[in-house]
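In: starting from these lines, generate the structure:
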Amino acid sequence: MVTVSELYDAGLKTGEIRPDPAQQAVLPALDALVAALPDLAPPPREGGGWLSRLTGGRKAAPVADGPKGLYLWGGVGRGKSMLMDLIMEAAPIAEKRRVHFHEFMQEIQIALNESRKSGQADTLRPVAMEVARKVRLFCFDEMQITDIADAMIVGRLFQILFDQGVVVVTTSNRVPEDLYKNGLNRQLFLPFIGLIRERMDVIELDSPQDHRQGRAEGGQIWFTPADNAAHAALDAIWAEETGGASASPLELSVMGRRVTIPQHVGRIGRASFWDLCGQARGPADYLEVAKALDVIFIDAIPRLSMSNYNEARRFVTLVDALYEAKVRLYASAADEPERLYAEGEGAFEFERTASRLREMRDAGWGRTDP
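Out: The predicted structure is shown next:
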């Protein structure tokens, strides 16, 4: 059985990983977690599928205490996601999954909608039990809680997963006590913070280095300010990428809604910031955009602040979807990513977005198997 430390050392030798004392300091804890996985209790048996269990399936009892999960937090670009990837690679079990937090919450919402149709009083438990039936190790990347509905779902979901012996690993930019900070009815969320502290080892990745910075950049992809010169530069790249082919709108259907990309040629699309973020959009919409395109051009990203807070939040979600799907980005903007959202509520969360936008300038960024 390979350990996380061995995989990390192999990455150092090939140059895929740059040495970082903070990362190396947490490796023993990751090794211990992986070593305990073969001894996990088997998945719960509670009927065939969650729809059948809605009609009377027996509830599975909580299992005996197993290894604690892991809550790995720290600043942007510190290598949290990379370490999670190593945990997944080293884990010697088949029942494991890694998913971005946004994507998973969309799956849960869809499942809850189906569960509600049954008329059951408890709609979340069968959904959570179906997750527990399939995985023993569940890795959530980039946990962030932005509304009370998600806060309450996540709290109960984690409780059920823990009770069924699922080992949960998650990354976050915030210490648990700062999750959903200043949120509406936050007192309802506080028990979940206690649950994290009880059932997960909370470890800070305290590195001074943002590993997304200083990468070798490819050709220019981010043009600032968003003036006529920037627009003309994007036009030239657009013509080169599409071979001068005629563009047409791309219509995507998402849960009964229509999402329109005004211009597209094959798997290359172009839209303005306001086309993408000026309307009520959610993670499901942006995940569908990311699935449909390999390259996207975004025109005229403005400065972000409390005056356009809703649009800024949507942009953060959009960048998350594009980043996870390895979509190549070209954009014009009012300023460099680090200065787009300089102060006010939301500025902290935007640091991660700015770091991701910086990483997306890497010469090798983008899908290799479109």
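In: switch to C-alpha atoms for all contacts and neighbour counts from now on
Out: Noted.
In: so where do the strands sit in the protein?
Out: Remark: strands assigned in the chain by DSSP state E are 69-73, 96-100, 137-141, 167-172, 200-204, 222-223, 248-254, 257-265, 268-272, 295-301, 328-333.
In: in TSV: these, plus distance to residue 159 and mean neighbour count.
Out: Listed next are these as TSV, based on distance: least, CA to CA, whole Å; neighbours: other CA atoms under 10 Å:
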stretch	distance to residue 159	mean neighbour count
strand 69-73	12	24
strand 96-100	18	16
strand 137-141	13	23
strand 167-172	11	24
strand 200-204	11	18
strand 222-223	43	22
strand 248-254	30	15
strand 257-265	33	17
strand 268-272	41	22
strand 295-301	39	22
strand 328-333	38	23
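In: second chain to compare with the first, below:
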Amino acid sequence: MSGILARYDALIQAGELKADPDQRAAAKRLAKLQEDLEAIPKRGSVLWRALSRKPEAIEGVYMWGGVGRGKSMLMDLFIETLGIDRKRRVHFHAFMQQVHALLREARKGKSGDPIPPVAARIAENVRCLAFDEMVVNNSADAMIMSRLFRALIVDENVTVVTTSNRPPHDLYKDGLNREHFLPFIDLIDERLDVISLNGPIDYRLDRLGGMESWHTPLGDEATAQVREVFFRLTDYKPEDAEHVPSAELDVGGGRMLHVPKSLKGVGVFSFKKLCGEARGAQDYLAIARAYHTVILVGIPQMGKDMRNEAARFVTLIDALYEHRVKFFATAAAEPKDLYVSGDGAFEFERTASRLMEMRSDEYMALGHGAQDAAND
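Out: All right, here's what the predicted structure looks like:
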């Protein structure tokens, strides 16, 4: 089996990838990690049994950067070409769901700290644990991650490799009880090599092939278009559409928002759920921080009797715009025709203008986040 660096260079030579110095530097670091992991004696071998204690964990890798920088591609190549049996690649959200299930099981009728036995169980058949898209959206995950990952890395000697859209110090930023999460950031600094792939090129946008972001009128054709966007952006197999992960997003105040489809920083919502229910700016800011791309389906034409829905929609779009979130939608009409009469219709013209700007190539090329957002 050829290693990640040879495979990456072969893809460049074949014209399937464009040469990128940051990507190659990351591939080189991952190749070194492969060598270190493959040098460890195989579990159960004579050499393994001769060791007086388990091999110490090898320093892992934390790759972060904007959308479409090739993080998931490099992770896939790393795992595919890693020549050990005890490896696992899993989406971070799915892993944390499993962790919570194991913790519930460990607590049944038992006293004591459930973290160590859960970590030991996870590590039974795993020497290298690879996560795609590490993101922390709720306090339940944040509260246990420091202790869980210290147990996995320090006690069970598991090597962790992960990708994220955010640098470590921005994980769970402004989250509830974030002070309990800070030791996890310290653990990343101690035990993982942090690599930035945060250049200006968004290779994932190439996959969209110029697909439009606003689809009207409502119907099967519009739905099919945004469905295709989701699968292109997340690399999820369309034939497995029934098993797309969902998520529970912490929107503050002890409230959780169910996200029907949530994968690799792409969230899918319905207009009815986001704007037809009582929600405020805090909810929409949580979405804007958590997702680099939002797909909203079922936007209706709004009459005078829908002034509350129109006002919430305005607040939602403001939050997404200010955080440079890529926005795809199915709607009953073009933005300028969505809300033409009723309270706030004049102010809605600003939202329609923003929606038109959000469809532009220039907006789509912007990196996710509010820190450098352009002023009006």
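In: picking up where we left off before, for residue 287 of the first structure, find the nearest of the strands of the first structure.
Out: strand 248-254 (9.5 Å; CA to CA).
In: where in the second structure does that closest one fall?
Out: Following TM-score structural alignment, the aligned partner range for strand 248-254 of the first structure in the second structure is empty.
In: and if you look at stretch 168-177 of the first structure?
Out: With TM-score structural alignment applied, stretch 168-177 of the first structure matches the range 160-169 in the second structure.
In: so which residues make contact with that stretch?
Out: Contact with stretch 160-169 of the second structure is made by 59-67, 71-72, 75, 128-135, 153, 185, 188, 192, 196, 265, as judged by CA atoms under 8 Å, 6 or more residues apart in numbering.
In: distance check, the residue nearest the centre of the first structure against residue 296 of the first structure.
Out: Ranked by distance to the mean C-alpha position of the first structure (CA atoms, centre = their mean), the top residue is residue 100 at 3.3 Å. Using CA to CA, to the nearest Å, residue 100 of the first structure is found at 21 Å from residue 296 of the first structure.
In: equivalent analysis for residue 202 of the first structure, please.
Out: Distance of residue 202 of the first structure to residue 296 of the first structure, computed by CA to CA: 37 Å.
In: can you tell me which of the strands of the first structure is nearest to residue 36 of the first structure?
Out: strand 167-172 (10.0 Å).
In: tell me roughly how far the closest one lies from the second structure on average.
Out: For strand 167-172 of the first structure, the mean deviation from the second structure after alignment is 0.7 Å (mean CA distance after the TM-score superposition for the first structure).
In: and the angle from that strand to strand 200-204?
Out: Calculated by axes from the mean of the first three to the mean of the last three CA atoms, to 10 degrees, strand 167-172 of the first structure forms an angle of 30 degrees with strand 200-204.
In: now residue 141 of the second structure, nearest residue through space, not along the chain?
Out: Sequence neighbours aside, residue 96 is the residue nearest to residue 141 of the second structure in space, at 7.0 Å (criterion: CA to CA, 6 or more residues apart in numbering).
In: number of residues surrounding the equivalent of that neighbour over in the first structure?
Out: Matched across to the first structure, residue 96 of the second structure falls on residue 105, judged by TM-score structural alignment. If you count neighbours by other CA atoms under 10 Å, residue 105 of the first structure ends up with 17.
In: same thing with residue 54 of the second structure?
Out: Neighbours of residue 54 of the second structure under the rule other CA under 10 Å: 12.
In: same question, residue 221 of the second structure
Out: Residue 221 of the second structure: 13 surrounding residues under other CA under 10 Å.
In: now do residue 155 of the first structure
Out: Using other CA under 10 Å, residue 155 of the first structure is surrounded by 18 other residues.
In: find the nearest non-adjacent residue to the aligned residue in the second structure for it, please.
Out: Matched to the second structure by TM-score structural alignment, residue 155 of the first structure sits across from residue 146. Once flanking residues are discounted, residue 146 of the second structure sits nearest to residue 184: 4.2 Å by CA to CA, 6+ apart.
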